[in-house]
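> this one's sequence-less:
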């Protein structure tokens, strides 16, 4: 029996494990870096131990520090969560040598699946279907290109040691093979310390369907059905659901049995996921096996009624599986979406900043939120930008989808850019609603779900006017003389002798500039919006005091807002309106400045041209890394790189000037 558990992870998965351990009567120990000293998982655990500085290599990835924390606190087991050390065979062996239970598979199983090339050879022997490809050790670039030509384009380059889309590139022709190989190897080395690559035929329009398997130390194994994780961006999952839509019972059983063969072939123990590509004909091909708990495990828990973390702790302690295959049944349907700090309308660039507000929807039996953050927390450049996972369950797929959409409308985040509106566009798309999904879903429907230009609608104008009036009234009350409680300034109602005052503000809404003016009489605000394109809108809004409600042209709507200093964020009728107040234009703007700025906080990985170089439009100029992903800054037009204001290895802030660039 496990009595004290150290969680060698952070964020929502650490909080999730702590919650299950507490229900089982197991004491918990959190570990943290300097960036996480006040994090939610640290507050929830019974004890907490500092590992080191913010960079993961100096804290969460330092095996000796994690083991020292376990010894110091007397933990008899370590749960690695996912990411970091969860699939590190060296860490597993170090736990064994220290006499500490590793909550996961044996080191040999991690080794077997840790290399995608070795895994494919094992799967071939276990008669698990494989995608045609090359998984040898000869990494000569010309040899790899020869195999790509043999397989036929498009091909997929994949880092043998990794996952999560890192070190992965699609190559459509021989002309781009070498540059794609160099980029994939560089990203793989940065993420995993290993740049061994393998090649696969790129299966066109596949679905990504994975099987949850579980094995105990006594040789028993079950599969807990499948998850469809086809909707992805940059090879990272966005929406997951269970069961997979349209799968027959016969195909479900064949895939489950193949996944169990894969697990038994490597002597697997614990929770694992076997990932397959499924084509339109019903043929499926092994991709990889994740030797850990998956981010999307909650949808499996929702449709089976099982706690997979509790299963992990029991199996790690030597207990048999709590259920056999015939005891497991699919109960309804579940979805999970990942709430990220990122900008979907700007190539999904990760975002950093302070969560001024984090207010998830209310949890219930059918709505679950797994998160490791709270209002006031910082989303930093050091770790993955996932804020939370939202999971919804229903008796049918249609019901679960309706609950998910409602929950997304209720989710409020302010302070950082996020993907909630994007997620709503995805799940409300007709193709998704009917279950017609592939791994190219986002690319196929990009024009409909990546709405880069969102209009300043009358509802949004009304919301901004109502917020501005409310803020001005509050400012008046706060500036009223405290010594005179009868001062009319305490009313904050804009009363004056004569005509009512018209107030005007210049605002920016997603790059759209407009003047919003209004006349307020009591709670009633008559507003007008004059856009730069000559469009004029007008209407009325009444923000009701203390009730979180507003009347917009007679419609009664939910209303709340957050002051961000230079503007505000308003939540109204399931819509988020984020705007900035613009200073008055007094003719001092400088149009002569030119240069390229950092799109986010990150580290400069490579400078790709020399100062003084003449470049073409879209030519790569530098590569930066942020939140474990590489991003390439390209020339906006043909021109000259005058100089760099950064160096390789330097940590830069988002918005800082990186390149002095002069267009032709």
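Yes, it's here. Note that the coordinates shown come from a computational prediction; the quantities given were computed from them, not determined experimentally. Numbering: from 1, shown residues only.
> from here on, contacts and neighbour counts on C-alpha atoms
OK.
> Residue 516: what secondary structure?
strand (DSSP: H, G, I helix; E, B strand; the rest coil).
> if I look at it, how far off is residue 469?
11 Å (Cα to Cα, to the nearest Å).
> With residue 280 instead?
With Cα to Cα as the criterion, residue 280 and residue 469 are 56 Å apart.
> Then residue 123?
Applying Cα to Cα, the value for residue 123 to residue 469 is 65 Å.
> Residue 93 too?
For residue 93 relative to residue 469 (Cα to Cα), the value is 63 Å.
> neighbour count winner among the two?
Legend: neighbour count by other Cα atoms under 10 Å for residue 93 and residue 469, higher for residue 469 (24 against 16).
> need the contact list for that one.
520, 525 (Cα atoms under 8 Å, 6 or more residues apart in numbering).
> mind checking which helix or strand it is in?
Per DSSP states H and E: residue 469 is located in helix 458-479.
> Which strands or helices does the helix or strand following that helix pack on?
Proceeding N to C from helix 458-479, the next assigned helix or strand is strand 502-509, under DSSP H and E. Counting contacts by 3 or more Cα pairs under 8 Å, 6 or more residues apart in numbering; DSSP states H and E, strand 502-509 packs against strand 512-521, strand 575-581.
> Any idea which of these gets closest to residue 84?
Closest approach to residue 84 among the helices and strands packed on strand 502-509 is made by strand 575-581 (33.9 Å; Cα to Cα).
> What lies in contact with that closest one?
For strand 575-581, the external contacting residues (Cα under 8 Å, 6+ apart) are 409, 412, 460, 463-464, 505-510, 566-571.
> Can you flag the buried ones in those?
Using 16 or more other Cα atoms under 10 Å as the burial test, those include 409, 412, 460, 463-464, 505-509, 567-571 as buried.
> Among those, which one sits closest to residue 380?
Distances from residue 380 to those, taken by Cα to Cα, are shortest for residue 412, at 19.5 Å.
> Disregarding flanking residues, what is the spatial nearest neighbour of the closest one?
residue 359 (5.0 Å; Cα to Cα, 6 or more residues apart in numbering).
> circling back to that earlier point, give the intersection of the neighbour lists for residue 516 and residue 469.
Overlap of the contact sets of residue 516 and residue 469 (by Cα under 8 Å, 6+ apart) is empty.
> Looking at the protein, which strand is longest?
Scanning the chain for the strand with the most residues, using DSSP state E, yields strand 221-233.
> buried residues in the helix or strand that that strand is followed by?
With elements assigned by DSSP H and E, the helix or strand that comes after strand 221-233 is strand 236-242. For strand 236-242, the neighbour count (16+ other Cα under 10 Å) marks 237, 238, 239, 240, 241, 242 as buried.
> Put this next to the previous one:
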């Protein structure tokens, strides 16, 4: 068994790996950037090594520094986690060449599955069904346009390299193809250093289903059943669950067997995920499920598989890397109950899900369930890395109970002053169509009006706020039952002022919350949202356009495109420039017809939240 392990990653996944390694008696070594020096994963490790400044390209992506850290600390093995260098074949080879155990897929497998076009060709040869599309070498815009016309719209443009929704665009009409291709290539080049793309027929009403596979060094490969990752926003997964709703045993057997066949085609070792796209317009059927790609690493959503199988997948990784056979045979694995995972992000749904950065003066998670996180109260969400704060994971005997537990858990989240998507997650998990299993990858966009919380407080919040501001004494106000504050006669508010807990019953909606004071800010936490009870602390200027036409940065980030110059005439809605932060692009548009009077930024420049980017002067009427 491996005796010492360096984790070439950060945050939540580093904490997750350290937890299992410690239980197995393995010494752990963390590597960290300057900004991560006090993070929980650094403190949890037995040893830690600084590897550079905050930007990942100067720290977590610098292979030589990670290898040096492993050599200096005597690490016997390196676990790459997910993201960063986890699917970098050259790094895996360098680790093995240095005589260090690589806790991941073989470099040959990573290469075979790393490029989507080559992977699909390999799967076709292995008799694994793939989505119709184009994966050819001719990458000229004219040829790609012709192929898209042949496939038929809507069509999906996807970067050949990478994943995570980067370098992916849906095109609904021929006239939109050229612009989408340019944007896709720019994003793919910046993210993966490879601008090549492939085309796929866009599936109407698609479901995203993936199968967890595992192989050892003795030729054994098993599956640990499927996960459903259909609930997505901008191709980023939001809620994952296992097993997949509506999956019958025959279809499950077919998709899992196809996944094992795919893994065997590349002599797979370690944890991997075979991702499929399903046309669920007539329910899940084996003949309407196609291979998309393989992730040659552990997935963010692996906890739901652990919850339904009772297996520790990180422990499996470490045992397989140590040369041991798989801990279980296929017939020893079974599904037990239902699990769901929600990704808690530092973002503001009411502002288009823009990232939210800053200190975490308050960070409270629900009790009694599994929460995987890599940050603690008093820490800070920086603009340098993925904005995920935690994974909220529940397990129950059935899907309905799991969804109810997930919704309740999300409502209990308390975060300030950083904004989160907790209330959005609670609404999604409690949504009637989600509970009924009527989902596809467009679910969130289609139901945004009822899933995304309002920017201004709704009536239940105003009612609770009014009660929170009542004097706290031992008289009649201590317990109010049936009290109305400008409420209709059939609406009831109950408040227990003694412990600052509130129940606001409004028809069949009963949000729960409490008020607290955090560093001078008096707040009402209600159903996953935070509402100031009075003037909040001063903060950066808000995003958007001021009345004088000044466009302000909605988030800290990097300017990746500037499409105008001072003096240019622009039309309302015209794209002026593009910002990138936390794996997300944000286009800044002209607020009205006019002229670019001031341009304060250039490509490659860094901006802070609230910084003026450009100013548009109104054109003459």
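Good, I have the coordinates. These numbers come from a predicted model, not from an experiment.
> Post the TM-score for the overlay when you can.
With the length set by TM-score structural alignment, normalised by the length of the second structure, the two chains reach a TM-score of 0.91; 598 aligned residues with a Cα RMSD of 2.7 Å.
> got a markdown table for the helices and strands packed on strand 502-509 of the first structure, with mean neighbour count and distance to residue 8 of the first structure too?
Output for these, formatted as a markdown table (neighbours: other Cα atoms under 10 Å; distance: least, Cα to Cα, whole Å):
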| stretch | mean neighbour count | distance to residue 8 of the first structure |
| --- | --- | --- |
| strand 512-521 | 20 | 45 |
| strand 575-581 | 19 | 36 |
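> Would you mind giving those as JSON lines with distance to residue 394 of the first structure added?
Shown next, in JSON lines, are those (distance: least, Cα to Cα, whole Å):
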{"stretch": "strand 512-521", "distance to residue 394 of the first structure": "40"}
{"stretch": "strand 575-581", "distance to residue 394 of the first structure": "24"}
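> for the ones you listed, which one sits closest to residue 352 of the first structure?
strand 575-581 (16.1 Å).
> next structured bit after the closest one?
That would be, after strand 575-581 of the first structure and using DSSP H and E, strand 596-597.
> Mind checking what helix or strand follows that next one in sequence?
In N-to-C order, the element after strand 596-597 of the first structure by DSSP H and E is strand 602-607.
> Mean per-residue distance, that following strand versus the second structure.
If you overlay the two and look at strand 602-607 of the first structure, the average distance to its match in the second structure is 0.8 Å (mean Cα distance after the TM-score superposition for the first structure).
> For residue 393 of the second structure, give me its contacts.
Counting by Cα under 8 Å, 6+ apart, residue 393 of the second structure touches 303, 304, 339, 340, 341, 342, 369, 370, 371, 372, 406.
> Map the last one across to the first structure for me.
What that stands for is residue 406 of the second structure. Aligning on TM-score structural alignment places residue 406 of the second structure opposite residue 404 in the first structure.
> Quickly find the element holding the closest residue to its match other than its chain neighbours.
Nearest non-adjacent residue to residue 404 of the first structure, counting by Cα to Cα, 6+ apart: residue 392, 5.5 Å away. Taking DSSP H and E as the criterion, residue 392 of the first structure maps to strand 386-394.
> That strand corresponds to what range in the second structure?
Going by TM-score structural alignment, strand 386-394 of the first structure sits over residues 388-396 in the second structure.
> now that stretch, how far from the centre of its chain.
Stretch 388-396 of the second structure sits 12 Å away from the centroid of its parent chain (Cα atoms, centre = their mean, to the nearest Å).
> What's the average distance for it when superposed on the first structure?
Averaged out, stretch 388-396 of the second structure is 0.3 Å away (mean Cα distance after the TM-score superposition for the first structure).
> List the buried residues of that stretch.
Buried, per 16+ other Cα under 10 Å, within stretch 388-396 of the second structure: 388, 389, 390, 391, 392, 393, 394, 395, 396.
> And the fifth one, how far from residue 5 of the second structure?
Going back to what we said before, that points to residue 392 of the second structure. 26 Å.
> Which stretch of the first structure lines up against stretch 247-256 of the second structure?
With TM-score structural alignment applied, stretch 247-256 of the second structure matches the range 247-256 in the first structure.
> got a list of contacts for the matching stretch?
By Cα under 8 Å, 6+ apart, the surrounding residues in contact with stretch 247-256 of the first structure are 211, 223, 225, 226, 282, 284.
> The second one touches residue 258, doesn't it?
No. Counting by Cα atoms under 8 Å, no contact exists between residue 223 of the first structure and residue 258, whose distance comes to 9.9 Å.
> what touches both of these two?
Counting by Cα under 8 Å, 6+ apart, nothing touches both residue 223 of the first structure and residue 258.
> Now do the helices in the stretch 201-350 of the second structure.
Under the criterion DSSP state H, counting those that start in this stretch, helices of the stretch 201-350 of the second structure are mapped to 249-265, 302-309, 313-321.
> So which of these is nearest residue 618 of the second structure?
Nearest of the helices of the stretch 201-350 of the second structure (Cα to Cα): helix 302-309, 52.1 Å.
> Spatially nearest residue to residue 301 of the first structure (excluding sequence neighbours)?
residue 307 (5.9 Å).
> burial of the residue mapped onto that neighbour from the second structure, as a residue count?
Using TM-score structural alignment as the criterion, the counterpart of residue 307 of the first structure in the second structure is residue 312. Residues lying near residue 312 of the second structure (other Cα under 10 Å) number 14.
> I'd assumed residue 304 was in contact with residue 312 of the second structure.
No. Residue 312 of the second structure is beyond contact range of residue 304, at 10.8 Å (criterion: Cα under 8 Å).
> Please tell me how far the residue lying farthest from the centre of the second structure sits from residue 469 of the second structure.
No residue in the second structure sits farther from the centre than residue 475, which is 48.1 Å out by Cα atoms, centre = their mean. For residue 475 of the second structure, the distance to residue 469 of the second structure equals 15 Å [Cα to Cα].
> Also residue 357 of the second structure?
Taken as Cα to Cα, the span from residue 357 of the second structure to residue 469 of the second structure is 29 Å.
> quick one: which of the two has more around it?
residue 357 (21 against 13).
> Skipping adjacent residues, who's closest to that one in space?
Going by Cα to Cα, 6+ apart, residue 357 of the second structure has residue 381 as its nearest residue, at 5.0 Å.
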